[in-house]
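[1] test case, fold it:
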Amino acid sequence: MAMKIRLARGGSKKRPHYSIVAADSRMPRDGRFIEKLGTYNPLLAKDSEDRVKMDVERVKYWLGEGAQPTDRISRMLEAAGIVEKKQRANLKKAEPGKKAKDRAAEKAAKAAAAAEAAAAPAAEATPEATEEQAAE
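    As a prediction, this is how the structure comes out:
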């Protein structure tokens, strides 16, 4: 049996509340589970002690039995110091695509050209203005 330590959602619409459970990976997310290991309330402040509550001894037991934590649970376990922090690959998800980069380059070029054009007449107008002021 492939075991997972994962979140099972509860709560009402737009008010999530999760249970940390040990479940067979073939069961649905909110379906049958073997044991409830704790709770997670994402609506509480990040520094709140009640945000994540888990039975550390039972979590260690299930990890020893070969249960695989999901990504979110493994981050919680890392924060609690139960599991050592693993290296994750950041696959440049936040980097814009090629077309967006091209549009940004064009926009920057237009802005530079406009700034240069605005600076040139201003530089020419300044000596003329001073000559007119001196003549008066």
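
[2] only C-alpha atoms from now on, for both contacts and neighbour counts.
    Noted.

[3] biggest helix in this protein, by residue count?
    helix 98-135 (DSSP state H).

[4] how close does R6 sit to K98?
    37 Å (CA to CA, to the nearest Å).

[5] so which of these two has more stuff around it?
    R6 (26 against 9; other CA atoms under 10 Å).

[6] so that one makes contact with A22?
    Yes. With contact defined as CA atoms under 8 Å, R6 and A22 form a contacting pair (6.5 Å).

[7] burial count for V56?
    With other CA under 10 Å as criterion, V56 counts 13.

[8] would you list every one of the strands in this structure?
    Shown for the chain, the strands assigned by DSSP state E span residues 3-12, 15-24, 35-40, 52-54, 68-69.

[9] among the ones you listed, which is nearest E106?
    strand 15-24 (43.5 Å; CA to CA).

[10] please generate a structure for the following sequence too, so the two can be compared:
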Amino acid sequence: MVVKIRLTQRGKKHQHSYRIIAVDSRKPRDTGNYLEELGHYNSRTKEIKLDKESIQKWLSNGAQPTQTVANLIKKHL
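    This is a model prediction of the structure:
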């Protein structure tokens, strides 16, 4: 099982916010079946909140972040 760290979309139409989650790479994006929630990102206010310990744990266990999540992690860790 390959674990990805990626964004899942939440919020209203034209007012998106995102959760940063660890999920099996074969699962669809917005099903809600994820392994762990690692933080959130609001694209309108640019607010980012990350659980640094959990992200480090998943990365050390071989999880692969998407390009967007990797950029967010690089900015805030």
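
[11] which residues touch the residue positioned nearest the centre of the second structure?
    Among the residues of the second structure, the one closest to the centroid is I20, at 2.0 Å (CA atoms, centre = their mean). Neighbouring residues of I20 of the second structure by CA atoms under 8 Å, 6 or more residues apart in numbering: 5-8, 37-41, 69.

[12] out of the residues you listed, flag the one nearest to L77 of the second structure.
    Nearest member of the contacts of I20 of the second structure to L77 of the second structure, counting by CA to CA, is V69, at 11.7 Å.

[13] map that closest one across to the first structure for me.
    In the first structure, the residue matched to V69 of the second structure (TM-score structural alignment) is I73.

[14] just give the closest residue to its match, not the sequence neighbours.
    Counting by CA to CA, 6 or more residues apart in numbering, the nearest residue to I73 of the first structure once its immediate chain neighbours are dropped is R6, at 6.2 Å.

[15] related to what we said a few turns ago, in contact with the match of V69 of the second structure, which residues?
    5-7.

[16] in TSV, list those residues along with distance to E65 of the first structure.
    Formatted as TSV, the contacts of I73 of the first structure follow (distance: CA to CA, whole Å):
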residue	distance to E65 of the first structure
I5	11
R6	15
L7	18
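
[17] looking at the second structure, which of those hold up?
    Among the contacts of I73 of the first structure, the contacts conserved in the second structure (both residues aligned by TM-score structural alignment, their matches' CA atoms under 8 Å) are 5-7.

[18] of those, closest to A134 of the first structure?
    Using CA to CA, L7 is the member of those that sits closest to A134 of the first structure, with 79.0 Å.
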